[in-house]
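1. Structure for this input, please:
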Amino acid sequence: MDLNKLKFDERGLIPVITQSYYTGKVLMQAYANKEAIQKTIETGYATYFSRSRNELWVKGETSGNKQKVVDIKIDCDEDSIIYLVKDYGVACHTGEESCFYRDLKLEKSEKPPAFEIFHALYEKLKERKEKMPEGSYVASLFKKGSDKIIQKVGEEAVETVIALKNKDKDEIVYETSDLIFHLIIALLDAGVKLEDIQEELLRRYK
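-> Here you go, the predicted structure:
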């Protein structure tokens, strides 16, 4: 990447969007100058320029919520960039995972964006496991133990195979969703994170 091609403003700054490597979620927006980007490349950790303090700052230097930069993407007009990061802790000073935790509710829904559904579902099921609310189907599975959870995964896998054999799209979608739902429960029970699966799939990507 030729930093000289980037279009910095009159203050020598360029907007930086920081995005989660695993979920695709936008975590924050800040600014960087050429020195900050160079330091990011050299160290592998997200470095920005603080306009209020007029100095470089490494995300997580004091809080511990560091951001390991996997890639830097450049806008087509070369006037903004994206830090694609593995984030260790929250991005926002408020304690929220992302600085973009509020919205205008253009669509009245409490559901996460579609691209976040797997990680959001993992976190929701993890919460069920930790709090074990009364009347929760997921909590009841965890109470019954690993054997029951594994059995459910097997049952859903068989039903998915049958749906695939029948080539019924609606049935395939429904049964596959059931399988993924119960598989995530099984991963939680086994102490496996979705990031572990993503890393293994990335290893196989050729």
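
2. C-alpha only now, for contacts and for neighbours.
-> Will do.

3. what's the helix or strand harbouring Ala36 packed up against?
-> Assessed by DSSP states H and E, Ala36 sits inside helix 34-43. With contacts taken as 3 or more Cα pairs under 8 Å, 6 or more residues apart in numbering; DSSP states H and E, helix 34-43 sits against strand 47-50.

4. which residues are in contact with the next helix or strand after the strand it packs on?
-> Under the assignment DSSP H and E, the closest C-terminal helix or strand after strand 47-50 is strand 55-58. Under the criterion Cα atoms under 8 Å, 6 or more residues apart in numbering, residues 36, 45-50, 66 lie in contact with strand 55-58.

5. Quick one: these as CSV, columns for neighbour count too.
-> CSV is the format used below for those (neighbours: other Cα atoms under 10 Å):
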residue, neighbour count
Ala36, 20
Tyr45, 23
Ala46, 27
Thr47, 28
Tyr48, 26
Phe49, 23
Ser50, 15
Lys66, 21
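
6. before we go on, could you also do this sequence so I can check it against the first one:
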Amino acid sequence: MTHSNSYNQFQNEILQQSHSWDELNANIRWDRDGLVPAIVQDADSHMVLMMAYMNSESLRRSLDSGDTWFWSRSRQEYWHKGGTSGNTQRITSLYYDCDGDTLLVKVRANGPACHTGRISCFYNEVNEVDNKPVFEHSNEQPQTTNGVSADRFAILGELEQMIADRDRERPEGAYTTYLFEKGIDKILKKVGEETAETIIAAKNSDNDELRYEVSDLIYHLLVLLQERKLPLDDVLAELDRRHERPRKD
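-> Below you'll find the predicted structure:
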């Protein structure tokens, strides 16, 4: 199924569930300015990317085009997300909550959501208030799978964001800046070198060396993905799709 056909199917399902555009429009509790907050979430990673406002017309434009459209309260005009930057958001599904006063828009993003160049607008973590840890008294235990913390892959997201920041800002003297300035051939050479060193470490049965070399390899692979503008989420989604396929054995 082509992407266009897939989106048309999604659009038809949205309208069928609500019977008509008029009923869908009526089910949304627009505020006194005719707006409703729209939370944009990555369809694959489930990361919250941004929050903006839609009115009836921008919601209609979003459904018609398959890309996110919003209403800018500051500029008092419609804006097509990524229309200028190219960082568009292709809608995969759309929901409204139980009260009808908030939209959830799941997308596949073609680039960062934030104007700063970050993947998500929600990058300012609150750690302390009045010099006290925010969650000092929290009794909540981290979710685990087979005894392993569910956020054990968080470092990959942090590393991907750091590499994206280096690509955008190019701070002088940083090794990642050096790789990006040397270009794709240098990056590929480093991936090849780290792959070879990983193989040697494995053949030597040296797990300390193997751990070190695999870490280097993963880092350089993330640099390669950034150079090619291929999000890690796309790779994870591909792994997820493969996992869901029926086994042939």
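
7. Pick out the residue closest to the middle of structure 1.
-> Taking Cα atoms, centre = their mean, the centroid of structure 1 lies closest to Thr23, which sits 2.3 Å from it.

8. If I follow the layout properly, that residue ends up in contact with His119?
-> Yes. Thr23 of structure 1 lies in contact with His119 (Cα atoms under 8 Å); the separation is 6.7 Å.

9. rewinding a little: ok, and the closest non-adjacent residue to the residue nearest to the centre of structure 1?
-> The shortest distance from Thr23 of structure 1 to any residue other than its chain neighbours is 5.8 Å, reached at Glu116 (Cα to Cα, 6 or more residues apart in numbering).

10. Mind jotting down where the helices sit in structure 2?
-> For structure 2, applying DSSP state H gives helices covering 3-17, 21-27, 56-65, 154-169, 175-182, 184-203, 207-227, 232-244.

11. can I get those in a markdown table with distance to Gly100 of structure 2?
-> Output for those, formatted as a markdown table (distance: least, Cα to Cα, whole Å):
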| stretch | distance to Gly100 of structure 2 |
| --- | --- |
| helix 3-17 | 14 |
| helix 21-27 | 6 |
| helix 56-65 | 13 |
| helix 154-169 | 32 |
| helix 175-182 | 45 |
| helix 184-203 | 48 |
| helix 207-227 | 38 |
| helix 232-244 | 30 |
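
12. Tell me which residue of structure 2 matches up with Ser80 of structure 1.
-> Ser80 of structure 1 maps onto Thr102 of structure 2 when the alignment is built from TM-score structural alignment.

13. Kindly report the same for Glu130 of structure 1.
-> Per TM-score structural alignment, Glu130 of structure 1 is aligned with Thr176.

14. who's in contact with that match?
-> Contacts of Thr176 of structure 2 (Cα under 8 Å, 6+ apart): 163, 166-167, 223.

15. what's the counterpart of Thr68 of structure 2 in structure 1?
-> Under the alignment (TM-score structural alignment), Thr68 of structure 2 maps onto Ala46.

16. Looks like that match contacts Val70 (just checking).
-> No. Counting by Cα under 8 Å, Ala46 of structure 1 stays clear of Val70, with 9.7 Å between them.

17. Can you pull the residues that touch both of those two?
-> 83, 85.

18. For Arg73 of structure 2, the count of nearby residues, please.
-> 13 (other Cα atoms under 10 Å).

19. State the distance from the residue nearest to it when sequence neighbours are not counted to Ile199 of structure 2.
-> The shortest distance from Arg73 of structure 2 to any residue other than its chain neighbours is 8.0 Å, reached at Tyr53 (Cα to Cα, 6+ apart). Distance of Tyr53 of structure 2 to Ile199 of structure 2, computed by Cα to Cα, to the nearest Å: 51 Å.

20. Pro133 of structure 2 too?
-> 43 Å.

21. who's more crowded, the two?
-> Between Pro133 of structure 2 and Ile199, counted using other Cα under 10 Å, the more crowded position is Ile199 (14 against 11).

22. Check the alignment and tell me where Lys66 of structure 1 lands in structure 2.
-> In structure 2, Lys66 of structure 1 lands on Thr88 (TM-score structural alignment).

23. Would you confirm that its match contacts Gly111?
-> Yes. Using Cα under 8 Å, Thr88 of structure 2 is in contact with Gly111, at 7.1 Å.

24. Relative to Arg168 of structure 2, how far out is the match of Glu130 of structure 1?
-> In terms of Cα to Cα, Thr176 of structure 2 sits 11 Å off from Arg168 of structure 2.
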